[in-house]
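Enquirer: Predicted model and sequence below, questions to follow.
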Amino acid sequence: MTAAFTVRVQDEIAEKLDRIAALSDRSRANLAAQAIEDYVAREEWQLAEIQAGIDEADRGEFASANELASVVAKYVKAARQA
């Protein structure tokens, strides 16, 4: 089942969407639906990861000082070599 609703965008965005639709031989509605699907999937994943981190913190599951220092050292070393 699909649901339909109206989305308002600035004229400039609608014009760009129309150009992309024409170049890709797809409809404006198809492109907009795909963009919304992509956004929802990305946000759903990100919010789940954030919640998992909060849950870990609530359980007191933190990295040790040595684990943290090891990660920081890895990136400092890489930055110095660049």
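Expert: Yep, it's here. In this text the structure is predicted, and so the values were computed from the model without any measurement.
Enquirer: alpha carbons only for contacts and neighbour counts from here, please
Expert: OK.
Enquirer: Quick check: Ile13 vs Ala4, distance?
Expert: Distance of Ile13 to Ala4, computed by C-alpha to C-alpha, to the nearest Å: 20 Å.
Enquirer: more crowded one of these two?
Expert: Between Ile13 and Ala4, Ile13 has the larger neighbour count (other C-alpha atoms under 10 Å), namely 11 against 6.
Enquirer: Show me what the helix or strand hosting the more buried one is packed against.
Expert: Remark: Ile13 resides in helix 11-24, with elements defined by DSSP states H and E. Packing partners of helix 11-24 (3 or more C-alpha pairs under 8 Å, 6 or more residues apart in numbering; DSSP states H and E): helix 28-58.
Enquirer: Use this one as the comparison:
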Amino acid sequence: MAGTTMTIRVSADLKEKLDRLAVDTRRSRSVLIAEAVSVYVARELAIVDGVNQGLEDVYSGRTISHENPMSELDSAIQRA
């Protein structure tokens, strides 16, 4: 995989844990860090995309009032 180099600072404790994980899994620290960053970035982007979609819905008027579903929920509770 072609890539670019980044430098990060981590605590000594985290570096020791990463070293242990690298030895135990027989993978390099670089591979482990790249995998961890990739998972983190994908998760965070999914959250940001969801928030942005929600804001877009609000700005476009694609919302319902809180009272509507709560009224339906109260009715279902009363029937039960």
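Expert: Good, I have the coordinates. What you see is a predicted model, and the numbers here were worked out from it, not measured in a lab.
Enquirer: Mind checking how well the two chains overlap by TM-score?
Expert: After superposition, the two chains reach a TM-score of 0.79 (TM-score structural alignment, normalised by the length of the second structure), with 73 aligned residues with a C-alpha RMSD of 2.0 Å.
Enquirer: Give me the mean distance between the helix holding Ile13 of the first structure and the second structure.
Expert: Aligned to the second structure and superposed, helix 11-24 of the first structure gives a mean residue distance of 0.7 Å (mean C-alpha distance after the TM-score superposition for the first structure).
Enquirer: now that helix: how far from the chain's centre is it?
Expert: Distance of helix 11-24 of the first structure from the chain centroid (C-alpha atoms, centre = their mean, to the nearest Å) equals 22 Å.
Enquirer: Now tell me what touches that helix from outside.
Expert: Taking contacts as C-alpha atoms under 8 Å, 6 or more residues apart in numbering, the residues outside helix 11-24 of the first structure that touch it are Ser27, Arg28, Leu31.
Enquirer: neighbour-wise, which of those residues leads?
Expert: The most crowded member of those, judged by other C-alpha under 10 Å, is Arg28 (18 neighbours).
Enquirer: Please list all residues in contact with it.
Expert: For Arg28 of the first structure, the contacting residues are Leu17, Asp18, Ala21, by C-alpha under 8 Å, 6+ apart.
Enquirer: Quick check: the second one vs Gln34 of the first structure, distance?
Expert: With distances defined as C-alpha to C-alpha, the gap from Asp18 of the first structure to Gln34 of the first structure amounts to 14 Å.
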